[in-house]
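Trainee: structure here, sequence nowhere to be found:
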């Protein structure tokens, strides 16, 4: 067999997880049938934002929703382009077939339009996946990409595997092949979701990528550890546990939101309402403009205390990627809130804001 073909070992934990997820999905489908279209869209936007964030896109859920509503959003130009493309691609999900390589390229063309010059085309050059300047994965040669993708799609389409397992294998193997020059992470997660939606339409509203975002380091680590062994067992287990966790959390959230209790108002107000209105107005006035400013505030606060901190150190302390912090630092410099003095190594930050 081709050495790039992925394998997994039958495991009792996998069987138990599949069975438990199927039970949860029955309840999930019933709940989803009762939610409003706006609630469904919110769930999809949460999932989309989390997947974009895993590829270091800086937009928050609120910003993504505002972008979808046609409002102006302040963020990096490339991040806005990718988010707009992803929102457009969200509208095309029904037309995409998970076992058609032409649809994979079509989805990449839509997602990376105006972002990269080779959108919709398999990469024509060698590639390497790096972490902190360290090579962690060397994908197959460009000449093998098309053949490997076609073999993968054909094999998984005809192999008798549970969709939860085959979708995880699709995710793992596409990440290993690394078909495109950029945007592979988002496409891998989307293609797993497509297989799951084909199996259970209610999976279109499960934001399991939000769990992957919360466990970003474990997610990337599990994906890297599997690749050298050509064994996706651990990755399948990780994905199944993430889906199970997402289902459990979202079902609890929907259950809580559906509980309504009658509100009994007293005949006379218990407080001076004019004072309450004044206090409320003060709180609104002093409120931070939006959640996307939190990271900036944390960075500036840390640099005020220690102006020698590196992007990696800040990233570790905030639980974010170095690339995400570097983007925020560049944005703060462009806005005139930060000034860098001295060499790249050993220099200092000056907080202007």
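Mentor: Happy to help now that I have it. Because the structure is predicted, anything quoted here is derived from the model rather than measured.
Trainee: going forward, measure contacts and count neighbours with C-alpha atoms only.
Mentor: Noted.
Trainee: next, count neighbours for the nearest residue to residue 236 once chain neighbours are set aside.
Mentor: Nearest-residue entry for residue 236: residue 168, 5.6 Å, with adjacent residues in sequence omitted and distances by CA to CA, 6 or more residues apart in numbering. Look at residue 168: counted by other CA atoms under 10 Å, it has 26 neighbours.
Trainee: ok, now residue 349?
Mentor: 19.
Trainee: do residue 20 as well
Mentor: Quick note: residue 20 (other CA under 10 Å) scores 13 neighbours.
Trainee: surely it is within a helix?
Mentor: Yes. If the criterion is DSSP: H, G, I helix; E, B strand; the rest coil, then residue 20 is within a helix.
Trainee: so what's it up against?
Mentor: Neighbouring residues of residue 20 by CA atoms under 8 Å, 6 or more residues apart in numbering: residue 244.
Trainee: was I right about the residue nearest to residue 236 contacting residue 193?
Mentor: No. Look at residue 168 against residue 193 with CA atoms under 8 Å: they stay out of range, at 9.3 Å.
Trainee: mind telling me what element the residue nearest to residue 236 is part of?
Mentor: helix 163-177 (DSSP states H and E).
Trainee: gap between residue 323 and residue 17?
Mentor: From residue 323 across to residue 17, the span is 34 Å (CA to CA, to the nearest Å).
Trainee: now the element after the lengthiest helix in the chain, going C-ward?
Mentor: Scanning the chain for the longest helix, with DSSP state H as the assignment, gives helix 233-258. Downstream of helix 233-258, the first helix or strand assigned by DSSP H and E is helix 273-285.
Trainee: and the residue nearest to residue 112 when sequence neighbours are not counted, which of the three is it?
Mentor: Spatial nearest neighbour of residue 112, chain neighbours left out: residue 119 (5.4 Å); criterion: CA to CA, 6+ apart. The three-state assignment at residue 119 reads coil, by three-state DSSP.
Trainee: who are the contact partners of residue 119?
Mentor: Neighbour list for residue 119: 108, 109, 110, 111, 112, 113 [criterion: CA under 8 Å, 6+ apart].
Trainee: what sits up against stretch 102-111?
Mentor: By CA under 8 Å, 6+ apart, stretch 102-111 touches 82, 85-86, 88-89, 96-98, 119-122, 183, 187.
Trainee: from the residues you listed, which ones fall inside helices?
Mentor: Under the assignment DSSP H, these contribute 82, 85, 86, 88, 89, 187 to helices.
Trainee: drop anything exposed from these.
Mentor: With burial judged by 16 or more other CA atoms under 10 Å, the buried subset of those is 82, 85, 86, 89, 187.
Trainee: from these, pick the one nearest residue 4.
Mentor: residue 187 (19.0 Å; CA to CA).
Trainee: so who does the closest one touch?
Mentor: Residue 187 is in contact with 104, 107, 108, counting by CA under 8 Å, 6+ apart.
Trainee: which strand or helix spans the most centrally placed residue in the chain?
Mentor: The chain has residue 51 as the residue nearest its centroid, 1.5 Å off, counting by CA atoms, centre = their mean. Applying DSSP H and E as the criterion places residue 51 in helix 37-54.
Trainee: in that helix, what counts as buried?
Mentor: Using 16+ other CA under 10 Å as the burial criterion, the residues of helix 37-54 that qualify are 40, 42-54.
Trainee: one more to weigh against that first structure:
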């Protein structure tokens, strides 16, 4: 809960510290192996997974196959509202790089694309009072409409100026955003989107990280951690939960790394690393630790045949250059 011009309340636990250490280590591994730039096919798959999961949390019925069809401009039979939600989400995620996570006007612009045609006040902070009802009970009474503008301004002030780690600030932002409930509708998907956007600025891997699908798998815990943080008056339980989700999503990327890569993918990823330097098959193998020596030889032979690589010397002593 935010009190004007004060830092949102939370405390750093040993659990948070150990998660941060593990996440930092995994980001380091991903950066070293250049896995933050997944192949085009994988990027598309992860984007579809993200959109499907984030909207399913909000009750949307479309499957990954149907979302793929919409992306390819094919006709889909489904409720019109669900189709519109997906089309809006596709547009919003396509424009991710055009939003500055530190600007309120960009938050409003993203919301207006995401909720276009779904609510009348798309892109406008609410001025009325709301309560969030789950089943038959009121789950959360959001701050009054008259306070929203000031609270959002304070939250963005915290995001810009506070010296805490970005990983922590992104989780605090996500929780406080849901607590304030700044829009009439679409707050859940906006909070998740904005945390991604905040993290993407420093860690490119977050653009295609399947965080949403892991939240979807633990949806009831996600809501219970939001609720627990409300009751405790600080976001600590929610920070621990979200960092755990981020850690699991990064782990997934590391496990998938070589299973989903083909010869051409590996060669292009290695090109970024090698630049203009010469290298050996051993250097190539050190980079892709999950492949065998014969696979490395086949990759390099293919790249030479395609004219992507030049080869100097023979057999084991051979050196290559892009």
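Mentor: Cool, got the structure. No experiment lies behind these values; they were computed from the predicted model shown.
Trainee: so after superposing, what's the score?
Mentor: Overlay of the two chains. TM-score (TM-score structural alignment, normalised by the length of structure 2): 0.78; 263 aligned residues with a CA RMSD of 1.9 Å.
Trainee: ok, the residue nearest to the centre of structure 1 to residue 351 of structure 1 distance?
Mentor: For residue 51 of structure 1, the distance to residue 351 of structure 1 equals 32 Å [CA to CA].
Trainee: cool, residue 169 of structure 1 as well?
Mentor: According to CA to CA, residue 169 of structure 1 and residue 351 of structure 1 sit 47 Å apart.
Trainee: and the two? Which one has more around it.
Mentor: The residue with more neighbours, out of residue 169 of structure 1 and residue 351, is residue 169; 25 against 18, by other CA under 10 Å.
Trainee: residues touching the more buried one, list them.
Mentor: Contact partners of residue 169 of structure 1, counting by CA under 8 Å, 6+ apart, are 6, 232, 236.
Trainee: of these, which ones are shared with structure 2?
Mentor: Contacts conserved in structure 2 for the contacts of residue 169 of structure 1, using both residues aligned by TM-score structural alignment, their matches' CA atoms under 8 Å: 6, 232, 236.
Trainee: my guess is the first one contacts residue 232. True?
Mentor: What that stands for is residue 6 of structure 1. Yes. Between residue 6 of structure 1 and residue 232 there is a contact under CA under 8 Å: 6.4 Å.
Trainee: among those two, which residue is more densely surrounded?
Mentor: residue 232 (24 against 20).
Trainee: residue in structure 2 matching the more buried one?
Mentor: Under the alignment (TM-score structural alignment), residue 232 of structure 1 pairs with residue 235 in structure 2.
Trainee: isn't that match up against residue 9?
Mentor: Yes. Under the criterion of CA under 8 Å, residue 235 of structure 2 makes contact with residue 9 at 6.7 Å.
Trainee: tell me the spacing between the residue mapped onto residue 249 of structure 1 from structure 2 and residue 46 of structure 2.
Mentor: Matched across to structure 2, residue 249 of structure 1 falls on residue 252, judged by TM-score structural alignment. Remark: distance between residue 252 of structure 2 and residue 46 of structure 2 (CA to CA) = 12 Å.
Trainee: one more: residue 298 of structure 2?
Mentor: 28 Å.
Trainee: for residue 246 of structure 2, same thing?
Mentor: Distance, residue 246 of structure 2 to residue 46 of structure 2, by CA to CA: 15 Å.
Trainee: can you check residue 128 of structure 2 too?
Mentor: Distance, residue 128 of structure 2 to residue 46 of structure 2, using CA to CA: 36 Å.
Trainee: part of a helix, is residue 130 of structure 1?
Mentor: No. Using three-state DSSP, the secondary structure at residue 130 of structure 1 is strand, not a helix.
Trainee: trace it over to structure 2, please.
Mentor: Aligned partner of residue 130 of structure 1 by TM-score structural alignment: residue 133.
Trainee: neighbours of that match, just the number please.
Mentor: Residue 133 of structure 2 sits with 11 neighbouring residues when counted by other CA under 10 Å.
Trainee: report the secondary structure state of the closest residue in space to it that isn't next to it in sequence.
Mentor: Spatial nearest neighbour of residue 133 of structure 2, chain neighbours left out: residue 139 (5.3 Å); criterion: CA to CA, 6+ apart. Judged by three-state DSSP, the three-state class of residue 139 of structure 2 is strand.
Trainee: my guess is residue 139 of structure 2 contacts residue 130, does it?
Mentor: No. Residue 139 of structure 2 lies out of contact with residue 130 (CA under 8 Å); the separation is 11.2 Å.
Trainee: and those two? Which one has more around it.
Mentor: In this view residue 139 of structure 2 and residue 130 are compared by other CA under 10 Å, and residue 130 has more residues nearby, 18 against 14.
Trainee: tell me which residues touch the more buried one, please.
Mentor: By CA under 8 Å, 6+ apart, the neighbours of residue 130 of structure 2 are 141, 142, 143, 144, 145, 184.
Trainee: so what does the third one match up with in structure 1?
Mentor: With TM-score structural alignment as the matching criterion, the partner of residue 143 of structure 2 in structure 1 is residue 140.
Trainee: count of neighbours near that match?
Mentor: For residue 140 of structure 1, the neighbour count with other CA under 10 Å is 17.
Trainee: please state the offset of stretch 316-335 of structure 1 from the chain centre?
Mentor: Once both centres are worked out by CA atoms, centre = their mean, to the nearest Å, stretch 316-335 of structure 1 turns out to sit 18 Å from its chain's centre.
Trainee: likewise for stretch 237-253 of structure 2?
Mentor: That offset, for stretch 237-253 of structure 2, works out to 11 Å (CA atoms, centre = their mean).
Trainee: distance from that stretch to structure 1 after superposition?
Mentor: Compared with structure 1 after fitting, stretch 237-253 of structure 2 has a mean deviation of 0.8 Å; criterion: mean CA distance after the TM-score superposition for structure 1.
Trainee: flag every buried residue along that stretch.
Mentor: 237-251, 253.
Trainee: likewise for stretch 323-332 of structure 1?
Mentor: Neighbour counts using 16+ other CA under 10 Å place 323, 324, 325, 326, 327, 328, 329, 331, 332 of stretch 323-332 of structure 1 among the buried residues.
Trainee: repeat for stretch 140-149 of structure 1
Mentor: Residues of stretch 140-149 of structure 1 classed as buried: 140, 142, 145, 148, 149 (neighbour count, 16+ other CA under 10 Å).
Trainee: from residue 151 of structure 1, how far off is the second one?
Mentor: Look at residue 142 of structure 1 and residue 151 of structure 1: by CA to CA, they are 15 Å apart.
Trainee: ok but residue 339 of structure 1 is inside a helix, no?
Mentor: No. Residue 339 of structure 1 sits outside any helix when classified using three-state DSSP, being strand.
Trainee: what sits against it?
Mentor: Counting by CA under 8 Å, 6+ apart, residue 339 of structure 1 touches 333, 349, 350, 351, 352.
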